[in-house]
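Participant: no sequence for this one, just the structure:
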């Protein structure tokens, strides 16, 4: 015979079991489970102890249905191979956890309107309260993402359409700081290893680099394009002028800067004595490069917090006006840049 007020083995512990074990009503157990304030301290302690003794687990799905939300945020990501996207996803998950929300991640390998809508449908099945879309590239079949109605959505790293909630790091200011830093050291111009054309961030960094050179009245060298990888940075570095014409290079991310280091070393050119190099992202190992890399730092933690804050505002009030905060970027000067010899 099982002990008095103890459920049989194999049966899920119910609220009634806890009430019987603690000697209180099921309504009192419900209040404690929902963290209501109208329960005395001793009674709350007794109920909580009974929950622990019996191994009671609240039925979160039933509670979510009753409240109308599931405390889960969906993340749709077009790619998880770039450093920026991985850091953004991690920052969103951390910020969501800080406010008591779980996250569900769905990758979209083919960025089309249909595949994104399919991901939204899947997140609806998984009971996500809101969705954050990390939309690094254009859709292949549409200029703008058409959002399903009634779902709080924030879009990260995109050319946002009117009326959307969008957040991004200040790519323009970051690229401008990188270019102006190199010009300020005395370099005649700055070459650029750009990211892929399909990337919104890569295009904004390239445009800001070009505008900075034009504003300073400097020659704009031809763009050398990579694909964010260190290998592409190495291959791009092999295409740069091998003489003193090229004394400064701004790379659209740190991995390509690492590849450039190898190409320059192979060509017998030193960093920064012969060529100054600036990256973008401030990856965790940037200060371990040889020499440590001057780069643009993005505050991914702030980006994650802004994303979660935006969807929380929409969940609290669907009529909240859309806004487009921009997260700061800053120049981190290390030993890869110097005045030209």
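Facilitator: Looks like it arrived, so ask away. Remember, predicted model here, so these are calculated numbers, not experimental data.

Participant: please make it C-alpha for all contacts and neighbour counts, starting now.
Facilitator: Fine.

Participant: how about the helices in this protein?
Facilitator: 15-22, 26-33, 41-54, 60-67, 83-98, 113-125, 171-184, 200-215, 230-239, 254-266, 300-316 (DSSP state H).

Participant: same list, these, but as a markdown table with distance to residue 247 please.
Facilitator: Below are the helices of the chain laid out as a markdown table (distance: least, C-alpha to C-alpha, whole Å):
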| stretch | distance to residue 247 |
| --- | --- |
| helix 15-22 | 72 |
| helix 26-33 | 66 |
| helix 41-54 | 67 |
| helix 60-67 | 60 |
| helix 83-98 | 27 |
| helix 113-125 | 43 |
| helix 171-184 | 9 |
| helix 200-215 | 15 |
| helix 230-239 | 12 |
| helix 254-266 | 11 |
| helix 300-316 | 31 |
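
Participant: turn those helices into JSON lines, columns for mean neighbour count and distance to residue 283.
Facilitator: Output for the helices of the chain, formatted as JSON lines (neighbours: other C-alpha atoms under 10 Å; distance: least, C-alpha to C-alpha, whole Å):
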{"stretch": "helix 15-22", "mean neighbour count": "20", "distance to residue 283": "49"}
{"stretch": "helix 26-33", "mean neighbour count": "18", "distance to residue 283": "43"}
{"stretch": "helix 41-54", "mean neighbour count": "16", "distance to residue 283": "44"}
{"stretch": "helix 60-67", "mean neighbour count": "11", "distance to residue 283": "38"}
{"stretch": "helix 83-98", "mean neighbour count": "19", "distance to residue 283": "8"}
{"stretch": "helix 113-125", "mean neighbour count": "16", "distance to residue 283": "29"}
{"stretch": "helix 171-184", "mean neighbour count": "22", "distance to residue 283": "15"}
{"stretch": "helix 200-215", "mean neighbour count": "20", "distance to residue 283": "16"}
{"stretch": "helix 230-239", "mean neighbour count": "21", "distance to residue 283": "13"}
{"stretch": "helix 254-266", "mean neighbour count": "23", "distance to residue 283": "7"}
{"stretch": "helix 300-316", "mean neighbour count": "20", "distance to residue 283": "11"}
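
Participant: okay, pairing it with this:
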């Protein structure tokens, strides 16, 4: 029987890998467990043998030996939003750098029962820690019980008393956007916001209003929406009728939808209207004129989630309950001083 062959109906074993790679079974075990003591040349030889034989280390056996599955579960309600998608991407990247895997479970809705069901399915996949990319209000209003000792973080703008919250600084981002427009000389500023139920939308809306109040001003208009480009497009008439000379939009999709509608009306940006978005998505830089937008560091949010969870698993009992990542305003050509009247 050659190295490539194993007995009929038998999965390749650690000993098969060891024989093919010319190493001991103990060395194969160390490679499977990610031990740093194995020379790189030996590790590559063992990995090549594993691939050739189709050998997969037994996850349960490895977990028993090291006391961990080295897997983080993520429960999310959607991947449609720019923020959700890139936050999860940041978590996966940070976990991979630390040698951990990520198991993603999407829920069908934002109800607590759906989140609970998603966790039950994740439990079967054997995860050591959990990230909840769901609206924290769901958890605050309907407490969900997790097993004792399971580290949990929530990626959300809201304060949760039960779980650590990791988020970009939503309020400061909105403040920077509004103060930028005020510094340019705008006094009639509208806000095109997100859904009322969203913590992120609420934080941005409140910070916008506070920045105006600090200058003795009120909003020209405040419009709630559902984050979509189409909603930004539909809001154009109300914003124009309000007499606003500038708009702070709660995300780039809304800003770009509004910009298109204004262009269709024959208005020029920033000559007739200044617009600031939020997210600093690739579309912000590729639009014309290029969109001034608030940048969120989703990679840093991902790292903060993973670092916190792994520190909790290591027994650190002095961890922060709220981790906030700074935001920054990226000024481009969609904003300028208001046109003289």
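Facilitator: Arrived safely. This is a predicted model, so every value here is computed, not measured.

Participant: nearest residue to residue 267 of structure 1 in space, please, no chain neighbours.
Facilitator: With C-alpha to C-alpha, 6 or more residues apart in numbering as the criterion, residue 267 of structure 1 has its nearest non-adjacent residue at 7.2 Å, and that residue is residue 242.

Participant: and what of residue 239 of structure 1?
Facilitator: Looking at residue 239 of structure 1 with C-alpha to C-alpha, 6+ apart, the closest residue is residue 224, at 7.5 Å.

Participant: contacting residues around that neighbour?
Facilitator: Contact partners of residue 224 of structure 1, counting by C-alpha atoms under 8 Å, 6 or more residues apart in numbering, are 192-194, 236, 239-240.

Participant: next, find the distance separating the residue nearest to residue 267 of structure 1 from residue 296 of structure 1.
Facilitator: Residue 242 of structure 1 sits at a distance of 26 Å from residue 296 of structure 1 (criterion: C-alpha to C-alpha, to the nearest Å).

Participant: show me what residue 315 of structure 1 lines up with in structure 2.
Facilitator: Alignment note (TM-score structural alignment): residue 315 of structure 1 maps to residue 313 of structure 2.

Participant: tell me the contacts of its match?
Facilitator: Going by C-alpha under 8 Å, 6+ apart, residue 313 of structure 2 touches 129, 151.

Participant: show the contacting residues for the spatially most central residue of structure 1.
Facilitator: Geometric centre of structure 1, nearest residue: residue 88, 1.5 Å, by C-alpha atoms, centre = their mean. The contact partners of residue 88 of structure 1, taken as C-alpha under 8 Å, 6+ apart, are 300-301, 303-304.

Participant: ok, those vs residue 158 of structure 1, which is closest?
Facilitator: Residue 158 of structure 1 lies nearest to residue 303 out of those, by C-alpha to C-alpha, at 13.6 Å.

Participant: which position in structure 2 aligns with that closest one?
Facilitator: Per TM-score structural alignment, residue 303 of structure 1 is aligned with residue 301.

Participant: quick one: buried residues of stretch 334-341 of structure 2?
Facilitator: 334-338 (16 or more other C-alpha atoms under 10 Å).

Participant: how much space between the residue nearest to residue 47 of structure 2 when sequence neighbours are not counted and residue 102 of structure 2?
Facilitator: In space, and not counting its chain neighbours, residue 47 of structure 2 is closest to residue 31: 7.9 Å by C-alpha to C-alpha, 6+ apart. Separation of residue 31 of structure 2 from residue 102 of structure 2 (C-alpha to C-alpha) stands at 20 Å.
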